[in-house]
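In: mind looking at a prediction? Sequence and model below.
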Amino acid sequence: MQPEKKLFTFEETKQKLVSYCVYQDRCHLEVEQKMREFVLIPEAKEEILLYLMKENYLNEERFTRSYIRGKFYIKHWGKIKIKITLKQKGITEKLITKCFDEINDDDYLNIIKKVYENYFSKLKGLQLYQRKSKTISYLLSRGFEYENILQVADN
């Protein structure tokens, strides 16, 4: 059974979606999913989307840059994991590649090193090669590239 859809006027719905976009940067897919909560005809959905883009409440590049910064500098995700999640949100490969300049190359290696050392130091009672292997697997699961992990692990 589906939950009741909310009934609002066109202007109320538009204002709710503006608030939704102002609270945090959103991608088109998130806004379209949010719109499903409201009873709207397709023309109204289109008009609201155009309004949000025209007034710069909805900006795919700004969202992508913000998402990359947040997931890397706060969550310590690697580029592979960030790229996969952005693709799931409907962001184009071209835009993702363009926005990866948000991550400084030195910062990238430093974060890999920090996460590597942190995880490695928590593993107790294992042989050195087992600790190293588990740490590399962990970093791969965080979306870091194998070559970069090895570069850090070998130093």
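Out: Received the coordinates, thanks. Residues are numbered from 1 along each chain as shown.
In: going forward, measure contacts and count neighbours with C-alpha atoms only.
Out: Fine.
In: spatially central residue for this structure, please.
Out: Y67 (4.4 Å; CA atoms, centre = their mean).
In: how much space between it and K132?
Out: Separation of Y67 from K132 (CA to CA, to the nearest Å): 30 Å.
In: and if you look at E117?
Out: 10 Å.
In: gap between the two ends of stretch 62-76?
Out: Counting by CA to CA, you get 20 Å between the two ends of stretch 62-76.
In: comparison target below:
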Amino acid sequence: MDEGKSRKVKLTPNQARLKLESYCAYQERAQQEVRSKLYEYGLYPNEVEQIISELIENNFLNEERFAKAYVSGKFKIKKWGKLKIVQGLKFKQVSSPLIKLALKEIDLNEYYETLSAILTKKNNSLVESDPFKRKNKLAQYALSRGFESNLVWEILNNNAVD
């Protein structure tokens, strides 16, 4: 049995706040991530909420900034579609209004071009010769990346994928 995992690290509220300042300064964080981390440190709910308030007040923690950074990174780097991004933000317990606001950061032309490029790249790697099966495999691939079905089929049916 691994004893290191069974022992909880108990920190004072001040120690935890200092650790979380570094944690938040390194990368944008969702409030729920920070809250979970504080509970891991063995703090009580009132201490957790106090530290979160201080982190927000001192601009270490900003849910809107986190949501926008998350959307930008997942779209531009991982090439995720909006549906998968929304799912990820909901998992991190970001509010719906903030999710909508953050999604507005995605340029629609760039979104369309990214989806088209993903489909073209996947099309070039497929060995399927039946055009119907090929189209379905491409659609499934794009849907699994979180793109909207109407947009996927619009591109596929307009033969925008060569």
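Out: Nice, I can see it. The shown structure was predicted, so the numbers you read here are calculated from the model rather than taken from an experiment.
In: now the TM-score, please.
Out: The TM-score (TM-score structural alignment, normalised by the length of structure 1) is 0.94; 155 aligned residues with a CA RMSD of 1.4 Å.
In: what's the spacing between the equivalent of the residue nearest to the centre of structure 1 over in structure 2 and E63 of structure 2?
Out: Superposed on structure 2 with TM-score structural alignment, Y67 of structure 1 falls opposite Y70. Note on Y70 of structure 2: its distance to E63 of structure 2, by CA to CA, is 10 Å.
In: go on, I85 of structure 2?
Out: On the measure of CA to CA, I85 of structure 2 and E63 of structure 2 end up 15 Å apart.
In: so which of E117 and K132 of structure 1 has more stuff around it?
Out: A direct count of neighbours by other CA atoms under 10 Å for E117 of structure 1 and K132 places K132 higher, at 18 against 14.
In: what do we get in structure 2 for that one?
Out: Aligned against structure 2 - with TM-score structural alignment as the criterion - K132 of structure 1 pairs with K135.
In: got the contact list for the host helix or strand of that match?
Out: Using DSSP states H and E, the element containing K135 of structure 2 is helix 131-144. Residues outside helix 131-144 of structure 2 that contact it (CA atoms under 8 Å, 6 or more residues apart in numbering) are 115, 118-119, 122-123, 126, 128, 149, 152-153, 156.
In: ok, of those residues, which come out buried?
Out: 115, 118-119, 123, 152-153, 156 (16 or more other CA atoms under 10 Å).
In: including distance to L103 of structure 2 and secondary structure, could those residues go into CSV?
Out: Output for these, formatted as CSV (distance: CA to CA, whole Å; DSSP: H, G, I helix; E, B strand; the rest coil):
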residue, distance to L103 of structure 2, secondary structure
L115, 16, helix
I118, 20, helix
L119, 22, helix
N123, 27, helix
V152, 18, helix
W153, 21, helix
L156, 24, helix
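In: distance to L143 of structure 2 added to those residues, as CSV?
Out: Shown next, in CSV, are those (distance: CA to CA, whole Å):
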residue, distance to L143 of structure 2
L115, 10
I118, 11
L119, 11
N123, 14
V152, 8
W153, 10
L156, 12
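In: tally of neighbours for the counterpart of K81 of structure 1 in structure 2?
Out: Under the alignment (TM-score structural alignment), K81 of structure 1 pairs with K84 in structure 2. By the other CA under 10 Å criterion, the neighbourhood of K84 of structure 2 contains 18 residues.
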